[in-house]
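Chemist: give me coordinates for this.
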Amino acid sequence: MNADSTMSRRSWIEDTFCKRECGKFIPACRDLHRCFPMCQVCQNLIRCCCGRLVGEHTLLETGPSMSSWPGPGTGQQEEWSVECHTQTSATDAYGTIDFQDSAGRNCHAKYVRVAVDAKAEALLQLMRSEWQMERPKLLLTVHGGTENFPLPLKVRQAFSKGLITAAQSTGAWILTDGINTGVSRYVGEAVKTYGTHDLRKRNAVGVTPWGVIDNHSDLIGRDVLRPYQPLGNPLSKRVCLNGLHSHFLLVDDGTLGKHGCQLGLRRKLERHIQLQKIHPRLNQGVPVVCVVVEGGPDIVSMVLEYVSSVPPMPVFVFEGSGRAADLLAFLHKQTAIDRQLDTDIQEDFLLRIGGMFGLERADASQLYNLLMECMDYRQSITIFDSESEDQQEADCAILTATLKGTKTSPGEQLSTALAWDRADIAKKHILVYGQHWQVGSLEQAMLDALVMDRVGFVKLLIDNAAGTNRQFSPSSRGRCETGDWTG
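Modeler: Predicted coordinates:
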């Protein structure tokens, strides 16, 4: 890359993406400090609502006026918000992270610090044009527990192999929160165990809150290569990045040590990717499927958001992984016939929810209601039981759930499977007896398969036509013979 193109890339990134910094100190708590006016010691103890001390506010030219802070009970405190109390400026952290593990191995990952209100269109342009990521044909967005948790061996193997096989065989992107604990760590281990070099280099993206990353100041620099050791301080409340991800979007809302700001931007990015074409020749958008492993109460509301969206985003739950995933799996099975639980089962279930998350009765009931709302969209939720001998391979189950959960037509499902080059999925779940096809849809699929050089699909469609006494029209046969496949 020449100097001019490098400068152009730098200019575009800094013109497009911002960081956010708190510009007004509003104390998070005053009741414990009775000094008035505030003493210097208290200034060094009290944190702003953004999570920083006075001295950590780089935008404050002078310290905040202590006399402007009302004493305990003497007035209402101004409520801090990202919109009102943070300021934006050009991003100052982007480039390449050089992860160095204890074995001395190095993995590189692209990264950029972006404001929480960044545009999804700009993020996708960054990923496709600047980072040279290939067009996604599927988006696997993985949610679950953020703290470390044990996974039973069978569940772990099914999740790891299934996720990576589904990603590699279809050309998928994997989205996680990118941290080195919880479900994201399991994703990293899956990439390491089952992923090819190409997957490690291109397809696993962490969308991570900037303010919770341990030693994030080490990443500040423009178009830099920064060494990073994902070991972390066990006593710190901050988190490390997982070194087996290939790219990181570090989401900045101006806070320090506060989780969750990345979720809204991640959802915007998912929806925008969903609108992109899965292949230049095909009209289908990119399918998005949410994969759930373990998880806390927030996962339940997230699942409801996915399945109730228009169009719905399918959810794939690994039963046996614990907590929220197991609650969803239990309800999904118990309400398969009768949509309501028996009174005694409901009572036991409420106690289970309360004990699992440490919730009072009212909060447990509220979470139960959210779980039951999820069951109203049960056709978009798939439960994977790795202990069942009748269960298909996890990668096939994920892809089948993706096709069935979006309520698309058989022709659209066939186009999606064609883009993935998964003739096995098409044969088992789409080209089946009794399927109703729109006129010309199978002929169009044959032409698409020929143009896209999908040999397995061409054979499958020919065999299917022979098995159903269906013949392709003279016009399509003529195209096959002459090589005119554009119409």
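
Chemist: going by C-alpha atoms from here, please, whenever you check contacts or count neighbours.
Modeler: Fine.

Chemist: surely Leu265 touches Glu121?
Modeler: No: the criterion here is C-alpha atoms under 8 Å, and Leu265 misses it with Glu121 at 11.3 Å.

Chemist: more neighbours: which of these two?
Modeler: Shown here are Leu265 and Glu121; by other C-alpha atoms under 10 Å, Leu265 has more neighbours (21 against 12).

Chemist: for comparison, sequence B:
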Amino acid sequence: MPLKSILCCCGYSYTHHCGTGADVQSYSLSENREKDCEQWSPGKNTRPFPTDAYGTIEFQGGPHPTKAQYVRLAHDTRPEPIVQLLCREWNLGLPKLLITVHGGRSNFELQPNLKKVLRKGLLKAAKTTGAWIFTGGTNTGVTRQVGDALLLERSQRQGRVVSIGIAPWGILDKSHELVGRGGEVSYDCVSSPWTKYTVLNNRHAYFLLVDNGTGGRYGAEIVLRRRLEKYISNLKLQPCKRYSDLYELKFYNSRSSNSSMLLDTHSSIPVVALVIEGGTNTIRAVLEYVTDDPPIPVVVCDGSGRAADLIAFMHRWRDGQTGDGEGPLEGVKEQVLETIKRTFQVSAEQASQLCSELLQCTRKKHLITVFRISQDRPQELDQTILTALFKSKQLSPAEQLSLSLIWNRVDIARSEIFVYGQKWPSGALEQAMMQALQHDRIDFVKLLLENGVSMRKFLSIPRLEELYNTVGQFYFCSNIFLSKQFKYG
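Modeler: Here you go, the predicted model:
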């Protein structure tokens, strides 16, 4: 047997660790090898070293070279330095929304109409709200579908969508090409069909390459990604463009106790999971999201296949009947089990376990929103994602308005918040008007004027002073615009 074909417990060959020699072969065939495999773990059998792979990737193999920032990091890296890297070193602003995409690792095809709607909706949701998108980073499965959506970007004036691929280092083909400190490296993004390894998706802008010492295996990134999502979800939602602006705003606010420079949402950065297709691990990820504390809302794309379709089906049946008024869920349980066995190629016992997990997911029905293409109720994916957050968090109308104002989505405010019979607490619309003026949300100013805010009553002396004091440092509406709005009363 060739030495290179003899694998260590971590998944790499023995020659990867210690070269060639009779001692390698004799150990690999001994009884100690089986014992060590049972006990092997990253914590016991790996040692941390300063990272030797970070900088800029220049992707080769495509029609046009593209570039991305990347870093190789340990699987147990704390979230705080990762966010500092993203915001301070890579110069990203904190997100106003985090969309974490989950689905199958293997390549799959979507229906053309659904593919078009998903790509357009995901891109619009990210661009209009200032969101970050988390994916698996590799050029396979659902991440490849997201990469195809990113390919549709045409307007460079609005900036590149912040797409962050979180991939396991050990699964990457030609990872040696990425070794280098702070420079620019060339990376061939064309993978061989004969290898179990894969390449990075060249449409992403940033990569976190997670290393736990294993090779040829997925999973190193799962815990780090989840911890990072949770950490970001606990950060205060800010309208700042840069991480360092937080300190400038704190300094500014210390001089004025009445200043409302920060949008007062009393909210942290919202996170939503988007499920497209997917396997058994996707079902378990959804279960973890909806049962977490605090829970994360999930949007499931019905019609995309496998896990997504099963979750959508169970969600529909959760109330005990279909839309046609047919019988309870127990009446189709055998059919569901057979579908699970056939879809995932699992045993009856595994199918029963997955069915149980699906039922646990749908017990949190208010946290799961199913996106379907419907002729009767046409709704874009971006609207579904944003309204799912409103529904899951049970926000008050004032909090919903603050979020839509931060996202600059006046269409969401108009269709979902300013509905007939909506009741507003005293001063809520006036506070929203102040925020809209300070943050140059002209469409929101018009919307608030249409819904009863009187500019004559609103522009008191203290408010005029506050607006005057903030015009110099932030790009607010001009006095000319304000004067034109007096005609609204």
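
Chemist: element containing Met446 of structure 1, please.
Modeler: Assigned by DSSP states H and E, Met446 of structure 1 belongs to helix 441-451.

Chemist: whereabouts in structure 2 does that helix align?
Modeler: Mapping helix 441-451 of structure 1 onto structure 2 (TM-score structural alignment) gives residues 428-438.

Chemist: by how much does that stretch deviate from structure 1 on average?
Modeler: On superposition with structure 1, the mean distance recorded for stretch 428-438 of structure 2 (mean C-alpha distance after the TM-score superposition for structure 1) is 1.7 Å.

Chemist: now that stretch, how far from the centre of its chain.
Modeler: 29 Å (C-alpha atoms, centre = their mean, to the nearest Å).

Chemist: buried ones in that stretch?
Modeler: Neighbour-count burial for stretch 428-438 of structure 2, counted by 16 or more other C-alpha atoms under 10 Å, picks out Leu429, Glu430, Gln431, Ala432, Met433, Met434, Gln435, Ala436, Leu437, Gln438.

Chemist: Leu263 of structure 1 pairs with which position in structure 2?
Modeler: By TM-score structural alignment, Leu263 of structure 1 lines up with Ile222.

Chemist: what's the neighbour count on its match?
Modeler: 16.

Chemist: same question for the one 5 residues further on.
Modeler: Around Arg227 of structure 2 sit 15 other residues, with neighbours defined as other C-alpha under 10 Å.

Chemist: please apply the same query to Pro474 of structure 1.
Modeler: Pro474 of structure 1 has 9 nearby residues by other C-alpha under 10 Å.

Chemist: tell me how far it lies from Glu481 of structure 1.
Modeler: Note on Pro474 of structure 1: its distance to Glu481 of structure 1, by C-alpha to C-alpha, to the nearest Å, is 10 Å.

Chemist: what of Asp448 of structure 1?
Modeler: 15 Å.

Chemist: which residue, other than its chain neighbours, is closest to Arg306 of structure 2?
Modeler: Glu277 (5.4 Å; C-alpha to C-alpha, 6 or more residues apart in numbering).

Chemist: list the contacts for that neighbour?
Modeler: Glu277 of structure 2 makes contact with Gly103, Gly104, Val142, Cys301, Ser304, Gly305, Arg306, Ala307, Ala308, Asp309 under the criterion C-alpha atoms under 8 Å, 6 or more residues apart in numbering.

Chemist: so which helix or strand takes in the equivalent of Asp98 of structure 1 over in structure 2?
Modeler: Aligning on TM-score structural alignment places Asp98 of structure 1 opposite Glu58 in structure 2. Following DSSP H and E, one finds Glu58 of structure 2 within strand 53-60.

Chemist: mean per-residue distance, that strand to structure 1?
Modeler: So strand 53-60 of structure 2 averages 0.6 Å relative to structure 1 (mean C-alpha distance after the TM-score superposition for structure 1).

Chemist: how far does that strand sit from its chain's centre?
Modeler: 22 Å.

Chemist: got a list of contacts for that strand?
Modeler: The contact list for strand 53-60 of structure 2, computed with C-alpha under 8 Å, 6+ apart, reads 65-72, 178-189, 202.

Chemist: of these, buried ones?
Modeler: Buried among those by 16+ other C-alpha under 10 Å: 67-72, 178-180, 184-185, 187-189, 202.

Chemist: all set now, cheers.
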